[in-house]
Each structure stands twice: as structure tokens, then as C-alpha cells.
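# show me the folded form of this:
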Amino acid sequence: MRATDRSLDVVAFVSEHFRDILRRRLSEIVGLALITLALLGAIALTTWSAQDPSLSHATQTPIRNLLGFPGAIFSDLAMQLLGLAAILLLLPEALLGWRLLSHKPIGEKWRGLVWIVATFLAAGFASTLPRIGAWPLPTGLGGVSGDALLHLPAMIVGAPPAGLTLVAVSALFGIATVVTLAIAAGLRWPARNALARDAAVEIERDDADDDRGSAWIGMFAHALLSWKARIGRVFRRAPARNATRAARPAATGGRHEPRFDNLGRVAAPSIADEEEYVEHAPRRRAPVRVPPRRTGNGYTLPSLNFLTAQRASERTTLSKDIIDANAVALESVLGDFGVRGEIINAHPGPVVTLYELEPAPGIKSSRVIGLADDIARSMSAVSARVAVVSGRNAIGIELPNPTREKVYLRELLSTKDYNENTSKLPLCLGKTIGGESVIVDLARMPHLLIAGTTGSGKSVAINTMILSLVYRLSPQQCRLIMVDPKMLELSVYDGIPHLLTPVVTDPKKAVVALKWAVREMEGRYKKMSKLGVRNIDSYNARVAEAKAKGETLTRTVHTGYDKESGEAIYEKEELELEPLPFVVVIVDEMADLMMVAGKDIEGAIQRLAQMARAAGIHVILATQRPSVDVITGTIKANFPTRISFQVTSKIDSRTILGEQGAEQLLGQGDMLYMAGGGRISRVHGPFVSDDEVEKVVRHLKSQGAPEYLEEVTAGDLEDGEDGAVFDATDMGMGEGGDLYSQAVAVVKRDRKASTSYIQRRLQIGYNRAASLMERMEQEGIIGQANHAGKREILIPENPADDRY
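Prediction:
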């Protein structure tokens, strides 16, 4: 018999196999008790006597029933009510006890009602039979119930059934009794019964084999560990050299370690004590050491041993009883607020449990969503998130689990979803509510926008994304530009070979780096157009193919015309055969950059977001303040993929996601992931500590020094310029500046001179436009403002003096 629930809260500390054995023994005890109860009832009925004292008959005669006074009372009530059909009251208990004792599957609950109907029909059939000898009761052989059923035809026909009518009624009751008894007992047609019997035998044989196999495995493991302990005591008395060999047999043995690429799930990096290992052996794989992974150019990718693995004791399971109790309580809470519906399903996860509510007709989903805070208060939960389940007539209610299970990055990096994934830029986001791994491809997003308050897990998520890239890609495949105005989170990565430039902490240089990314994008498009390809994948494939064949890529270029003949002159241009790596720009705090150079940042990000996908340049933006002045409409329109951690208000949630719900998150990596198309799902991000990050960074630095490009942050940044240099027109305020020349040209052409007009035309701030107006007034280009605020333009439309 396969158990439907293998979790017992009171013995959660023991192994699953032992809990299964305990459940089977309890099932046998209950089955034996039911069979005993049915046997005692049969004894009471067979030794029944109408002369025994009972509730309907008071006498001083000795009790003849073998079970004494309780047996006399039970048998008298049963015979008075059902007559000879009282024996059918004992058959369900006996059958149920036999199924529990033999570990057979229990039938459906509705068969109990069929048993009751069959019992009353049998009583009616018994009342149609003639009385046997001296029947001691005034009723018929079917008792009070049988006589009542027998008088139903008399109410229709007008007279009690007799003769052929009585025979017909008796046959009707008899056939109905046999049919209902067959249905209640679960009997089938011969063919279906044979198939069901074969399936039951197969299931029983599998269960028996599983139990015997688990027992033999436990005995074998215990024997091995006992011999290991004895050998260890012997070798501890040996010299230190022998002790070292005994403690580390794998160092000298011929064991071949598994490769990282073929791993599905990897257990803890170090072997724990033997007792814990034996306890979790049936459900966890043996701990292994992950060997280093090398690329074709000698670069060694980081090992999983740098990351912490999840221990078996940290796994938590929510029992079915607790889930059912929460579902009933949730229905009651919703009913108190006037929401009628039924909890049809529940999906427990590592952090929260999703309860699917099927509302009654006429219940609006917005009404249930608005009760999120009231549901959390009534359920004594920290928070509750309510959202519509897409594609189904259900509303999802997410409640936090009593004990939160931590998700580790190593567990995600060791899954097949990551190792066998064909993603070009894989990112490990975490696990869903159901515990499934979420591995996404940054190259298909193609850009990512992240928002969340302090403590919500945003910085840890950025670390996990960076590690997801460096664990898969070498510096020749992926280069990084990190912008960290806070100078705290990303500075640890300074010096790894994946960087194109040192971690940028100056907001001015950050703008220059973004402008370099735009220029790099345009340069890549020129290279791809020369080869006639459309994206970076096709470009790298053409370059690799040419290198493999030893060919030189050339193209024919038109350079001019012959002066004598006038014919066109063509020359062959040799193209570079260097593959282009992916470039990922990571900005940890967008709000700081927007305060320094909002227009310039927005313009550069807009160009990258719109055009950089095919060139292999991708952007990850993160901010603590998801307000409209930071996440503008232009940025949101070009970032369809977004992640929101816990935010402070519904307004911030609507700003980043377009709907509320992020304010109900639990923090510490709990996020809402919105993929392209507006589909939102809840994901629990993995955890990676600072020590793990430092270990990986030390390994990366040991692979070689980074090859920085000075032009990434050098650009057009000049000394003495302030933050205003990064306006949209990229001009200064100095003498002869290009911005001033543009302002003079606008006034001369349009014959309009006002601060607001200059501000709109040049897309600059009010202070800058006012300064330009003052300068033009000082140089005699415009006059002073009159009482109406208008200025006279003193220069002609086509002045002879071209100073301006």
C-alpha cells in the first residue's frame, strides 16, 4: 500500500523509511481493532435473546448474552431496528479492518452511504419473508425499518402487498439489496476485477520489495560503518603516515571524480558524521568533491566547493495536516469577510505556501485582492499576497511558512537546469513556490531592472547573478562593467579578469562608461554589417568558421573613380578575425546616477536598451528607490523584464511592476519576477555569503590579471567640470562653449528669447537656460526684459559679424 502522506510531525527527526514503517504498524493495529470490534458485535447478535434485560425490557432473569449487559443492549437495539439485517452493520467494519491490516487501498468515502442504503433495503427484504417459528418480536424479520419500507407500497396501492404483489415486492427488495451490497463492497465485473487485482498485486509486490530493500540497505550500511569504526581504531594506533592514508583513501586510490557538466545535484562538500550520513542515505546522494573545470584556453572555472551546500537538517516540510488546517481556517476567514469560495489546492514551497481559492459565482477578484492585509491579520501571518492565477478560475493566496527554508546558490548551480542549459548568459534567480529552479537567460531578456529596499536581498541577488555568469563563462566569453556609486557592494570584484575597467565608483565616470558602451555598440554594428550578419552569435560563428578553415575574411570596398576612364575603383579590405565577447553592464544604484546626470544617463540607457541586444551588450540596473523620477517611463518601456524585491508602498510596487503586491513580500530574497509579456511569478532568491564571494574572487584573480581598457572611463571627461557637464547636449559653460552657440543660433533663427523657450529647445535645466540668457544679455545679443517679461532681440537675422 502506497501511503498518501509520508510526513509525521511528531517524528520528523527520524528517517522517512522509519516513519513509513511506523505508519504501516499503526494501520495494522487499527485494522485489527476494527476486526475485533466486528467479531464482538457478531457474538452479541448471535447470542441475542428477547428475554435479556435491555432498554426496552426490564427483567430480573439472568443475562444469556455472552458479552453481558453491553452486548444485550446492543443486540436488542439492532434487532428492534433492523431485524435479521442487523448483521450487515458489522460487515463494513470487518472489511475496513481487513484492508488496513493487509495494507490494501481504502475505498471511496461515498461507499459508506451505499452500505447504509443496502442495510435498510435488506431489512425491507427480510420483512417480506414469513416469520420463522416463534419470532419473539412484534415486528417482522426486518424490524421496524423493514416494516416501514414494506408499508410504502400500501400507501400507494391502498392495501398491504399480498400474493403475487408481495412476491414482486420481495424480489424488488432482494435485487436492490444485492446490487447495493455489490457496489458498497467495491465488486467489479470479472475483466475489470482481474485487471484491478493484477494492479494491486503489482503495487503490493513493489511495496514489499521497497521495504525489504530498505531494510537490507540499512543493515548493510550499519555493518560497513561498524567495520569502518573498528578499522579506524586500529589505524589510530598506527604511525601518523598510515593514519593519514586510512583517513584519506581517495588521495591514493584510482577513483575518478565526476565531472561538473554531468552533475544533476551535488550534496555537501564535506562528509558529515556517520550517524547523520546513515540517516539521510535513502533520500540524499553521497557527498562528493567537485573537480575544477577548465576551458579550452587553460582558464579554470570556479569550483562548487567554494560555495556552501545545504544540509539535510535544514530542509523543512509542511505536513498535510497543517496545510488542511490552514485551508479550513482560510475559508473561514474569507467567509467572515463575505467571500464565498473553496480552497481547491495548495502548493507548499520553501518559503510560502500557495492556496488556490475557487470563488463562488459573482465574487470579484479585486475584492479578494483588497483583503490581503485583513487575511494576514486574521491568519496571524507576517504578510499575505493575493493575486489571480493566470489561465484558471482561481485566486492565489500566498501565506508564509512557519519555518523558512534557505535556498543556496550551490544547489542551483549544480542542477541540470543550469549545467545542461543552452542559455548564453544564465542567471540563477532562485526557486518558485513549488521548489522548482528558476534559471533565466539574460541574453533573451535582454536587459533587467531590479528594485528593492534596504534588507530586501537586492545586493545578494546581484552577487548571485554575477557568480552565475563567472561560473559558466570565461573572460574571453563575457566581460563586465560594474558601476557602484555606493562603493560598498561591487568593490569586492575589483581585479577579476572579467572586468573591462576597474569598478566605477565616480558618477561622472559612470556616465562616460555608459557612453563608451554606446560607442562600442555602434562599432560592433559596423563590424557585423561588414560581414553581413545580424547578431553577435552569427558574427562569432563566421569568425570561428574562418579560423578553423584558415581563411581570411575580406570584403570589396568602393574607394573612388579613375580620373582617366571614369570607372569605379574597388579594393579588398581584410577584416579582423577576433570574436566579440558579451558585455554586461551592472549598475548597483541608479538613483545616485540620476541625481548627477539624469538626462544623459536616461539617453544612454535608452539607446543601449533599444539597440544593444544584437550587439551582445546587456544592462542590469538596480535601485533602492523605485520612484518615477528614477525609473522613468523611457526606462520602463525599454526594460520589459523586471524584478521587484520588498518595497515600502503600493505606489512603488506599481511603479516597478505595474501592479501592487511587492509591498507584501517577506524580504531576504523574496521577489516578484516579471518576464516579458507581463507574467509575474514569485521567486525565492538564493543566498550567498560574503565569504563565499571572496573565495570565488580569489580564485578568479589567481587566473590572471584583468585586461583593462582605458578608454572605457577616460572618454571626454575633463578636469574642472561639474555634474552639469553631463546634460543631454554634453556641453560646458565656458567661453566659446557649444551650448552657448546653439542658444544664440536658436534666438537668431526663431526670433524668440525667453528662459523657458531656450530650456525646451535645448532640453536643459532651468538654471542653465537662465545663465545662457544672462550671458546673451551681457554680450548685447538680447535686451533687458520689459514689464511683460519680453526681451528685444538686438542682432539681425543675417548679421555681418559672425562672432555668434
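# rest of the way, CA atoms for contacts and neighbours
Fine.
# can you give me the strands in the stretch 551-700 of the chain?
Assigned by DSSP state E, counting those that start in this stretch, the stretch 551-700 of the chain shows strands spanning 554-561, 568-574, 582-587, 617-623, 641-644, 670-674, 680-684.
# tell me how far the longest one is from the chain's mean position?
So that's strand 554-561. From the chain centre to the centre of strand 554-561 is a distance of 55 Å (CA atoms, centre = their mean, to the nearest Å).
# quick one: that strand to strand 568-574, angle?
150 degrees (axes from the mean of the first three to the mean of the last three CA atoms, to 10 degrees).
# who's in contact with strand 554-561?
Residues outside strand 554-561 that contact it (CA atoms under 8 Å, 6 or more residues apart in numbering): 530-531, 567-575.
# write the ChimeraX selection for whichever of these are buried.
This is the ChimeraX syntax for the buried subset of the contacts of strand 554-561, where burial follows 16 or more other CA atoms under 10 Å:
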select :530,531
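# quick one: which of the contacts of strand 554-561 is nearest Pro426?
When the contacts of strand 554-561 are ranked by distance to Pro426 (CA to CA), Leu531 comes first, at 27.5 Å.
# I'd assumed Ala541 was in contact with the closest one.
No. Taking contacts as CA atoms under 8 Å, Leu531 lies outside contact range of Ala541: 11.1 Å.
# hang on, the earlier thing: hey, which of the strands of the stretch 551-700 of the chain is tucked in deepest?
Of the strands of the stretch 551-700 of the chain, the one with the most neighbours on average (mean count of other CA atoms under 10 Å) is strand 641-644, at a mean of 26.
# packing partners for it?
Counting contacts by 3 or more CA pairs under 8 Å, 6 or more residues apart in numbering; DSSP states H and E, strand 641-644 packs against strand 448-451, helix 650-657, strand 670-674.
# any idea how far the most centrally placed residue in the chain lies from Asn540?
Residue closest to the average C-alpha location in the chain (CA atoms, centre = their mean): Thr432, at 0.7 Å. Counting by CA to CA, to the nearest Å, the gap from Thr432 to Asn540 is 35 Å.
# another one to check against the first:
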Amino acid sequence: MATGKSSGKKTTTRKVGATSKPKSGSRSKTAAKKPAARRSSPAKSKPSPPRLNDGQRSLLVGIIILFLTAVLTLSLLSPNQGQFTEWLSRLAALAFGIGRITLPLVTGGIGIFLVLRGMEQEPEVPYLRLLGAAVVFFVLLTFASLVAYQRDPVYADLFAVAAAGKGGGYSGAIIATALARLLGDLGAILTLLVLGVAGAVLLSGLTRAHVAGWLEREPRPSTGAEPAARTVRINPGRQKPVPPLETSPQLRLIPEEEKGKDPAAPKPDKAPVREKSRRGKKEAPPPVFIEADAPAVPAAPGSVWTLPRVADVLETGTDIDVNSASIRERVEVIEQTLESFGAPATVVEINQGPTITQFGVEPNYLVLRGGKRTKVKVGKIAGLADDLALALAARSIRIQAPVPGKGYVGIEVPNSAKALVSLRDVMESAEYGRMKSPLRVGLGQNVAGQPIGADLAAMPHLLIAGTTGSGKSVCVNGIIACLLLQNTPDDLRLVMIDPKRVELTGYNGVPHLAAPVVVDMDRVIGTLQWALREMDNRYKLFAGAGARNISEYNKKMRRDPNAQKLPYIVIIIDELADLMMLAPEDTERSITRLAQMARATGIHMVIATQRPSVDVVTGLIKANFPARIAFAVASSTDSRVILDSTGAERLLGQGDMLFQSPDAAAPVRLQGCFVSDGELARLISYWQTARRAQVIAAPTSTAATGSSPTRVVKGPVVLVDPDPETTGRPTAAVPPPVSHLNAPEPMPDAPAPQQRAPRIPTKPPDTPAQQPAFIAPAPAPQPATEQPATDDEQPSAISGLRSDDVLQQPLWEALQEMENGHDDTVENDDELLPEAIALVRSINKASTSLLQRRFRIGYTRAARLMDALEDQGIIGPPTGTSKAREVFAADDGTSTMETGETAGPDAPNGDQE
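Prediction:
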């Protein structure tokens, strides 16, 4: 038992020991964990100290620097205010000498910059100008130390001058001593001069282009002649760059000078120079006035016309205003809105234009359930246009998904303030100057603010559509202004069709017009048919000369002294819908054939309409017009008709357009150029004034004229007014009509001109193009008391000229016939007229539908053939019923009335007249 007890005790002791070890171990583990818990608990309980962001720090430091600037200014003005001000003034004198007076300006500028940066209004910092100012400052300090040392022999060296607070202080003394030891006295002075000039150049921003512009300036001629116009290439006004956004480290704003750079394009030799604006000038520039013995001032070799200067006619626009705070706010709204709709994206690029700002949005990745990452679909972002417009409180938002050639989606948001894009800014830009085509036109600026131009010869035709007030008429006037500013009447002829009678009629009297503006709808089809005949005639000329297009033909004609070149012809139709309502088949057929074949002959068309529906812009017309401009339209259906895609329904109007280039995959958004009525009036008045001329045929000898002063010139005729005070306003040169550009058909001789010149002379002068001609002064104007002015002689509202002063000389007799109100080449000289006479006499019946079926012609031509048959007494008048007309003088000599066959189902009155 004793053994059992002892064993039980031992067992109990072991159990206690066994149980005590784990307890001690557990205590040790808990004891080890508790200090860690104690260390972590105070960290959670203590609040984090407040920290200032970058803006607050900049604002605080800026305020402190401004305070120190005020104290420094007080110390320099009155150093005896206290010990601190006296010590501060002494320190500034030792450091900079007499240059201490500029220290408040430096410290004040730094303080203002930091304050503005803290208020998120960081201004643009001209680092090069600041570097130049610093170089000039230290050069002046060095010179001040040298002058003080040489003037006062009391000082042992330059450092003695600095210790006295004279000269440039220790700054000037250190620089002067270092340069003298390294380069010697003469080398130090030369180095300081070079550094001073370099600093002045950096400070003033002077470039090689400014120096070249000053050297190339020529004095104006004393004879009063206007210098020949020249093209001035400039870069558009630069806008202030927006600093990178803190919310997106990859975001960058492309400055305008960086956007236009092309790594493969050669750099121009000279930087563009911009001429001053003449915004206040309202009157037209004076025409070229040439004295009796003074040489002419031609626009080009062999030309007697002088082009108007762009700076004298057009005005400049306004620059783009960049608001950094507004852009940052919009970036945050766009990113938050896209993320809230499950399409996270990051703004990586911003392009600000005159009307809209394009935000380049790069789609982010979405994490799916299995951890797989997938990118946000572009279509999902494109479908959130209305939601983004609501979030940004914008009028309309257009999303381009994706931007061609870019790796992001373009979100175009309207600007709060629009910039005015002028035609002058586009025409004087470097991009526009690189285009060498005579038919180049300025369209506007894109979303990045870059000027955009197009070549009408390469389009080769342009179709414009847009609702009323969208900027369509301004665009057409801008295109016409570009053509008139760059081409003389020898190089370009215009044919204008204006059914509204108010849009293009102001150009009447401009010498570029082949005929006055066509406003009568009955003459429109004849005008288009004349263009077709002229196209065929030119192809015959090309075939005879072995040329493929108008450029090759004109090059070959330059080699022949007796030949003249062909001008370009641009047909401008203001409203296509009215023409399609009048004669849809003939209009569509003529326009389609011109669009298909007229490019090589130099005939181009610009057609505008405000109703882009399928019955106006038909498939045949649209297929031959690859270049199109769409302004704001009412619906996406109209946008598809003009552009084959949507987007025009989201435009803002007032010049906001989508331009579809023939060689572009997608339309480009532009803000069109604005041309005011005053600018157009000056341009029209310039060319109307240049037309005040009278051409006198040359006699065989000089003595036969008996007039003095006259002189002989070869080639084109130039008029001279020797005394502008007695003969009225100075006149410009005028060439004779081009005699070789006639219609293909033989034209009858026109009657002799009357004593008073008509509005369009009926016959060009008989003087050959290269025959020497004499130039005589224009007759002096008669006093107003001798003969009162009639209604036809009232001054013009635009230029103050009388109708006799503006002589519209035709190039083609067919257009003269249309001006007289008829077109004999279509009615009485139709090649089908003999066949029509034979047909109606052989079958003894006549109707319009019969002629349409037999000759496969349109209604208009068939109706004119019926009128010609009636005028010649071959058929009778219309009966007013569905029966055919009576045929007189048939083959058997009797008069018959055919009543057995009607005129056809599509002629309600027998012949549809």
C-alpha cells in the first residue's frame, strides 16, 4: 500500500507537472503576444497629422516670399528702420552691389507665381526669356564692378569694391576675377560682350525670321502703284499650353506647334512672319495705276492683272482661350461618368480647337469573375454620348470611336467660349502655303486648332449640305473668296447659278464671271449644257495637242507664242433642290456627266443644298462627289445621305462642319472660316474697279492714231489713265477677251456694237491676241449737268460704279445668247431638228412623247424641238387635248390631222407643254 500510495503520489506529481508545463507555455506565448498588441494599439488610436497638398504649400510659400519682398523693399528704401532692415540692406549690397534694387522684382515675381500656382491659375513661364534676363543681369553686374574699380583708384582690387557695397558686389567681382584669370583682360571683355548679346536675344525673343523680314522690306514706289501681291505664310496664333493634369499621369496636352510637326517633312528655311492686322480699313485697296511711261506691275510673268493683298481685304480672327481649371474639371467628370456606367477609361490626350475640345479617352481593363482581364469595348463608350452630355451639361457631344490613326476614343465637347476662325488666318498659315494648286481653298480649323485647306482640283467636285443657318452660304462665299484672291481672270472663270437671287448676285461685275449670275431657272439647263459642250470642245483640243489634262495642255501652249492657255472653270450652284424640282432628269444627267468627265478639262463644280434628301442628292450625283461637307442637319437620316454615316446631326451649327476628303477614311470635324459682308464687299469692289477699262483696236501704224500719250505693247492690252484728277478714279489693267474659247458648234457673227457699250459686248475685238495694240486714255467723265443719269446708270451699291463702268466681257458666244434670254443653239440649231422635221412629215403626226421615244432624249429637249417646229410652221399649235398636233406641208402636199394615236400616257395635254 505504501508502494501504491507512493506510486499514486508520483503519478499525481507527474500529472501536475504535465499539466503545469502547458500552462507555463501558454503563459509565455500570451506574454509574448501582449507586447505586440500594446505596440499596435497606440498606432490605431493616434490620429494622422494633417498634411498640406501641393497647392496649399505653394500658396503658403508664395505668401511668405511676398512678405519678405515687402520687408526687403522697405530695407532698401529706408535701412535705418531697425537692426534687421539694416542688416538685410547691407547683405544685399555686399551680394549684388547696385544690382540690389532689382531684388524686390525677382522675389516678388517668384512669390506671385507661387500664389497663382496654389490657386490653380499657373501662368506660362517663359524660361528662355528668364534665362536671358539672368545672363544680362550678371553681365551688367560684372561691368559695374569693372567700372567702379577703374574709376576709383582707392580700391586695391575688385573684392575691395565689393566690400564697400559698390559696383556689382561680390557677384560681379567673382565673375570678373575668374574671367580675367582664365582669358585675360581682353578675353574677359569680349566674353562679356558676347554673353550680353546672347542674353539680349533670349530676352527679346528675336529670331532669324524677324531679321530676314526687316532686311527684305522694300520701300513703297513713289508712283503710287500698289506692289505686287505676295503670299505671306504664318503660323496661327499660339495658345497657352495647359499644364499636365495631376489626376492622370499619362495625360498630356499637345501644344499647337508640336501638332503640326511631321518627322518626315523638311523644315522650312525661314520661320513664318505675320503681318499686322488692318482691321480698321474699310475701303477697297486702290487699283494699280500706271503712268504713260511707267512699267506695269503684273501678278505673274505675262499677266496684266494684279492680285489683291490678303491683308488689305481680310481680317484676322481671335485666339483660342485655354482654361486649365475647366479642362481638369471636365476630365474628372468624364472619367467618373464612364466608370459609373461600367466602362472605365482614362483621358490621355486633349486637343482644344476653336469650337470644341476633344478628349482622347483610352479604355481601361475590366476584371471578370475568374480573374480574367478584358478591355472595355469601344462601342460601349460610344453609346454613352447622351449620358456624358448630361453629366457635362453640354449642348451636344459627338464621340468618334476610334479616332483614325490614334489609339483612343475621341469625345468632342463644346467650348464655353468660341474663337472666331478667319479666312485670313488660314490663308496665311504655313500649312496652306505649302499647297501649290491654284484652286486651293481654306476650309477652317480642326479640333486641334490646325488650319485645314483643300485642293478643289484634286477633289475634283464638292458637295455641301446643311440646314438654314448652319454656315453653308458662308462656306460657299469663303471658297469663292479664296479663288478670287489667288487667281486672275486669265486663269479662272466662274459660272454661278443662284435660284434664290440674293446669295451670289453680288458678284455681278467681277471679271472672273463668264456671264452674269444665272437666276432664271429656265436658263439653268442651258448653262449646264453649255458646260458639257465646252468640256467636249476641250477634249478635242487636248486630242489635237496630245495632252491628257489641262495642266499638260497649258504647258504645251506656253511653248507656242501664238497660243493661249485655257482657264479653269468652276461652276457654283447655290441650291440644288430647286433644280431637281424643275427638271430632275436633265439636271441629274448633266451634273453626272460633268462630274464623271470634266476633271481633266479643268471644269469643277461646287454644289450646295439645304435639303439633303434622296430625291435631291441622288445616288448618281453622290457617287461622283467623293468630297463632301456636312453642316448641321435635322436627323441622322440626312447625315447618312450626305456622308454615308451619322454624326452631322450632333453638330453645333454656325460653321461647325464635317469634311469628308476623298482620300480620308472618316470625316474630319472643322470650324469653318468666317467671311464677313465687309470683307466680301472690299474684294468685289477691288475686282469691279479693276474692270474700268476701254480697249481700243490698234491701227497699222503709230502715226495713224494721232493720239498722245500712247505707247505700243505686245500681247495683252493694258489701259493707262495719265491724269487721274481729270479722268476720274485710277484704272487697272484689263486683258482682251480670249478669242479661241468658243463653243464646238459654229456660231453666227454677232451684230456690231452700239455707241453705248452693252452690259456684255456681243463680239470680241478683232485684234489678234498677239498683235500689238495701242493704249489710249479713257475719256473724261461728262459733267452731271449735261445729261441726267438714267436708271441703268445708277451707281452700284457695293463699289459706287455705274453700269457702263462694269463691262462683263464674254468668253463664249453661247453664254451671250443665254444672256439675251434664249439659246438658239439648243432650239433652232439642234442637230436633231432636221431629223425631227423628216419624222413628223413622214408619219404625219407630232408630239413631245413621240420625239422622246424615237430620239431617246429628255422632255426639255423634245419640248424645245416642238417649239422650233411650230416656229417654222411645220406643225400647228397645241390642241389642249391628248391628241397629237396637226402637221402642215406634208410630203403629199395636203394638211392632215392625226387623231388615231395619242401623245402617250405621260402627256396629259398631248405634248406636255
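# TM-score for this pair?
TM-score for the superposed chains, counting by TM-score structural alignment, normalised by the length of structure 1: 0.56, backed by 524 aligned residues with a CA RMSD of 5.4 Å.
# circling back: how about the strands of the stretch 551-700 of structure 1, which one is nearest Ile43 of structure 1?
Here strand 680-684 is closest among the strands of the stretch 551-700 of structure 1 (CA to CA), at 60.9 Å.
# find me the equivalent region of the closest one in structure 2.
Strand 680-684 of structure 1 corresponds to residues 667-671 in structure 2, going by TM-score structural alignment.
# could I get the strands of the stretch 551-700 of structure 1 as a markdown table with distance to Asp494 of structure 1?
As requested, the strands of the stretch 551-700 of structure 1 are exported to a markdown table (distance: least, CA to CA, whole Å):
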| stretch | distance to Asp494 of structure 1 |
| --- | --- |
| strand 554-561 | 39 |
| strand 568-574 | 37 |
| strand 582-587 | 13 |
| strand 617-623 | 18 |
| strand 641-644 | 26 |
| strand 670-674 | 28 |
| strand 680-684 | 28 |
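# out of those, which is closest to Leu34 of structure 1?
Among these, strand 680-684 comes nearest to Leu34 of structure 1, with 46.9 Å by CA to CA.
# helices or strands up against the longest helix anywhere in structure 1?
Counting by DSSP state H, the longest helix found in structure 1 is helix 190-236. Helices and strands touching helix 190-236 of structure 1, by 3+ CA pairs under 8 Å, 6+ apart, are helix 240-247, helix 274-279.
# export those helices as TSV, with columns for mean neighbour count and distance to Ala745 of structure 1.
Listed next are these as TSV, based on neighbours: other CA atoms under 10 Å; distance: least, CA to CA, whole Å:
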stretch	mean neighbour count	distance to Ala745 of structure 1
helix 240-247	13	84
helix 274-279	14	81
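# out of the ones you listed, which comes closest to Ala223 of structure 1?
Nearest of these (CA to CA): helix 274-279, 11.2 Å.
# still on that earlier bit, skipping adjacent residues, who's closest to the aligned residue in structure 2 for the residue nearest to the centre of structure 1 in space?
Alignment note (TM-score structural alignment): Thr432 of structure 1 maps to Asn446 of structure 2. Distance criterion CA to CA, 6 or more residues apart in numbering; nearest residue to Asn446 of structure 2, sequence neighbours excluded, is Leu670 at 4.4 Å.
# go on, Glu431 of structure 2?
Pro451 (6.9 Å).
# contacts only, for that neighbour.
Pro451 of structure 2 neighbours (CA under 8 Å, 6+ apart): 236, 425-426, 429, 431-432, 442-445.
# show me the longest helix that occurs in structure 2.
helix 2-45.
# off-centre distance for that one?
On CA atoms, centre = their mean, the centre of helix 2-45 of structure 2 falls 90 Å from that of its chain.
# show me what secondary structure element comes after that helix.
helix 54-77 (DSSP states H and E).
# other residues contacting that next one?
Under CA under 8 Å, 6+ apart, the answer for helix 54-77 of structure 2 is 81, 85-86, 88-89, 101, 104, 107-108, 110-120.
# and it, what's buried?
In terms of neighbour count (16+ other CA under 10 Å), helix 54-77 of structure 2 has its buried residues at 56-63, 65-66, 68-69, 71-76.
# flag every buried residue along stretch 297-313 of structure 1.
Residues of stretch 297-313 of structure 1 classed as buried by neighbour count (16+ other CA under 10 Å): 299-310.
# got the contact list for Lys572 of structure 1?
Shown in contact with Lys572 of structure 1 (CA under 8 Å, 6+ apart): 554-557.
# over to Ser639 of structure 2?
Counting by CA under 8 Å, 6+ apart, Ser639 of structure 2 makes contact with 630, 633, 645-649.
# ok, 10 Å please
Contact partners of Ser639 of structure 2, counting by CA atoms under 10 Å, 6 or more residues apart in numbering, are 465-466, 612-613, 630-633, 645-650, 658.
# distance check, the alignment partner in structure 1 of it against Pro686 of structure 1.
Using TM-score structural alignment, the equivalent of Ser639 of structure 2 in structure 1 is Ser653. Ser653 of structure 1 is 22 Å from Pro686 of structure 1, where distance means CA to CA.
# who wins for proximity to Ile35 of structure 1 among the helices and strands packed on helix 190-236 of structure 1?
Per CA to CA, nearest to Ile35 of structure 1 of these: helix 274-279, 35.8 Å.
# can you confirm Arg230 of structure 2 is in a strand?
No. Using DSSP: H, G, I helix; E, B strand; the rest coil, the secondary structure at Arg230 of structure 2 is coil, not a strand.
# show me what it aligns to in structure 1.
Aligned partner of Arg230 of structure 2 by TM-score structural alignment: Phe260.
# what about that match, how many neighbours?
As a burial measure, Phe260 of structure 1 scores 20 neighbours (other CA atoms under 10 Å).
# three-state assignment of the closest residue to it other than its chain neighbours?
If you skip the residues right next to it in sequence, Phe260 of structure 1 has Val290 as its closest partner in space, 6.5 Å away by CA to CA, 6+ apart. When classified by three-state DSSP, Val290 of structure 1 comes out as coil.
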